[in-house]
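Visitor: Got a predicted structure plus its sequence, pasted below:
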Amino acid sequence: MSESKKTRVLFIKHLNSSFIRRDEMLLSEKFTIDTYLLRTIKGLGVIRELIKLLLFLLRNISKHDVIYIWFADFHAVIPVILGRLFHKKSIIVIGGVDAAYVPKYKYGTKTKLFGRLSVWLTTKYANLLLPVSQFTAEALFKNVSTHLGSKSQIIYNCFEPDSLIAKTSPRAIDVITVCLASREKTLYIKGVDFFIEVARAIPQLNFTIVGLSGEAYEFCAKKAPSNLKIIGPVAHSKLQNMLQNSSLICQFSRHEAFGLALLEGIAAGCFPIGYNFGGTKELLYESEALTIDTLSVTEAKIQIVQAMNVETSKITRIQQQILPRFTCKIRQKGLEKAVESQYLNLNKKS
């Protein structure tokens, strides 16, 4: 067994999202992974959970070589500081919200005082930062510190479709967007308010929003025109089925770190239209997908009407132009090199 296979990675997270679990799976193919999931509880209960994390780390940190954390937030402070004290290298994946600072919509970890302190401490004392896109890296340097560039490495998030679906005609849903949101402010960040206005401007087509709940659902239900259907969170298998029955997928986010839902739609044979900004711009770069340069209803209407008539061959080309750039094999190799580099640096100093 090679030395790298003996490397023990302590994987710390406060969310159990599918893209985070995917990193666990990718890293586990080469390293021994031990995972700690911090329960996120509102109020004073979080103090109890942080104490549990502290005790766990004091018992276990010496058994590991590298600490790997998703998001530079409150849950990363104790692991990063203890990593320094115990001479363990720490890696933080910068996922987007931790790099963002959009006070108008109260979006970004930095918009709260404790979050601001958490981002500053964790990015300062972590050994390596891994932004999931160029846009996220630039936001990190702008909103946190320009000095972080020297210890940052962009490794794109990844998507691995089960299969590629060519466009079939007709599809029941004309235009779809995916937004997992329960709070109204998230709707503005993800451009759902704009999507509603676009739907209103094209009454001859039907539109669908998937993933809303709580106040976000209620807000959209009040604003929605008759040709717009709002659906709550659904199982992933049902979402795939809906995408395979949609002609177009739109992503009009005002701030988007990456955009997995857009890639899922492309793999399902949806023609993509996006706001030419942030992570969306990076995904659609140098492809035959359509973009809008401003959040203009008129501009979006023109692109959507045009896209409804595209040939299947064009969607197939878009799949070939975009999806190979974000395979999980590419991310896996990048993450393995990142972990190995920190482990080797640790041994050199030992």
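Guide: Yes, it's here.
Visitor: drop to CA atoms for contacts and neighbour counts, all remaining ones
Guide: Noted.
Visitor: Now do the strands in the chain.
Guide: Using DSSP state E, the strands assigned to the chain run over residues 8-13, 32-37, 66-70, 89-94, 128-131, 173-181, 207-212, 228-231, 246-251, 271-275, 290-292.
Visitor: ok, structure two:
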Amino acid sequence: MYFADYHSLLPVLFAKLFKKKSALILAGYGVTYIPELNYGSFANPIRGFCAGYSISNADYLLPVDGSLITEAKEWVQNIKGEIHIIPYGFDPQKWYCDTPKEKIVLTVGNFDTLQRIRRKGGDFFIEVAKLLPEYRFVMVGVTDSGRELLEKIDNVEFIEKVTQDELRKIYSKAKVYAQFSLHEGFPNVVGEAMLCECIPVGSNANGIPTEIGDCGFILENRDPAEAAKLITKAMNSSDNFGKKARERILTNFLPEMREQGFLKVFQSDKKSEVNSK
């Protein structure tokens, strides 16, 4: 099952009743509560109970990043299942750079409500853009309702939802990719951007530093001036740094690596069942 929430309660419960094994993939929403945004499964008592029961009783917990287990333990004290960290994988045949880089700072998300804009750091992105008028900032995924909520400034361009191929072309042009989220699991957009040789600048939230590693810049404090300095450093870096970002994904986060992670867990479980008979 994907995410711990109300939908995961019955599958975990019935698996337990019928003596079957259950596995739960943990990403961002199902392990948290952000009071100022009223975000996360634990924002609601009923959903929190469902998520908590699922996390506590699943036989396998498969977080996309280790930070999510740490966070889950703040809400669920008696975790019983085996824990295996299996990050997302990204397809290098689908995401690649084929154009010269431009002085563009890009962020991608679903910017449609105030909650999502704030969680994904869309408002913070604009505050940073104000400090760097010499660069073009692009936000992809801004809906009509999102436009009404976001401040308009000259060097920030809003783009609505695009196709995957259109998105790849936008990644290819952008030299810097920024992910200023308050909370994430293991964001796909960061991995996609890095495969397209964008130099990543990201907040110190959950799986973002894991993805970036030493191939980009991590914002330790939520300060627009500090973020602007990091973006300037990234923009002034050699294009080879972007190639290094792609290489990091190729080395650590491919789809077949995720597949092998699942196979290792479930084949091991199958062997254990055979040996116990």
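Guide: Yep, it's here. None of the values given here were measured: they were computed from a predicted structure.
Visitor: Fetch the TM-score of the aligned pair.
Guide: After superposition, the two chains reach a TM-score of 0.92 (TM-score structural alignment, normalised by the length of structure 2), with 277 aligned residues with a CA RMSD of 2.1 Å.
Visitor: picking up where we left off before, need the strands of structure 1 in a markdown table with mean neighbour count, can you?
Guide: A markdown table is the format used below for the strands of structure 1 (neighbours: other CA atoms under 10 Å):
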| stretch | mean neighbour count |
| --- | --- |
| strand 8-13 | 22 |
| strand 32-37 | 16 |
| strand 66-70 | 25 |
| strand 89-94 | 26 |
| strand 128-131 | 26 |
| strand 173-181 | 22 |
| strand 207-212 | 22 |
| strand 228-231 | 17 |
| strand 246-251 | 26 |
| strand 271-275 | 26 |
| strand 290-292 | 21 |
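Visitor: among those, which is nearest residue 237 of structure 1?
Guide: For residue 237 of structure 1, the closest of the strands of structure 1 is strand 207-212, at 13.1 Å, according to CA to CA.
Visitor: so that closest one matches what in structure 2?
Guide: Per TM-score structural alignment, the counterpart of strand 207-212 of structure 1 in structure 2 is residues 137-142.
Visitor: Quick check: that stretch compared with structure 1, mean distance?
Guide: In the superposition with structure 1, the average deviation recorded for stretch 137-142 of structure 2 is 1.1 Å (mean CA distance after the TM-score superposition for structure 1).
Visitor: Can you name the residues in contact with that stretch?
Guide: With contacts defined as CA atoms under 8 Å, 6 or more residues apart in numbering, stretch 137-142 of structure 2 is touched by 104-112, 122, 129, 155-162.
Visitor: Kindly recompute the last result at 10 Å.
Guide: Stretch 137-142 of structure 2 is contacted from outside by 103-113, 117, 122, 125-126, 128-130, 148-150, 153-162, 167, 170, 174, 176-178, using CA atoms under 10 Å, 6 or more residues apart in numbering.
Visitor: Can you add distance to residue 321 of structure 1 and give the strands of structure 1 back as TSV?
Guide: Output for the strands of structure 1, formatted as TSV (distance: least, CA to CA, whole Å):
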stretch	distance to residue 321 of structure 1
strand 8-13	33
strand 32-37	34
strand 66-70	29
strand 89-94	26
strand 128-131	23
strand 173-181	21
strand 207-212	26
strand 228-231	30
strand 246-251	17
strand 271-275	12
strand 290-292	13
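Visitor: residue contacts, residue 104 of structure 1?
Guide: 111, 185, 188-189.
Visitor: Any of the residues you listed buried? List them.
Guide: 111, 188-189 (16 or more other CA atoms under 10 Å).
Visitor: Distance check, the alignment partner in structure 2 of residue 249 of structure 1 against residue 154 of structure 2.
Guide: Counting by TM-score structural alignment, residue 249 of structure 1 lines up with residue 177 in structure 2. Distance, residue 177 of structure 2 to residue 154 of structure 2, using CA to CA, to the nearest Å: 19 Å.
Visitor: Residue 65 of structure 2 now?
Guide: 37 Å.
Visitor: Could you check which of the two is surrounded by more residues?
Guide: residue 65 (24 against 10; other CA atoms under 10 Å).
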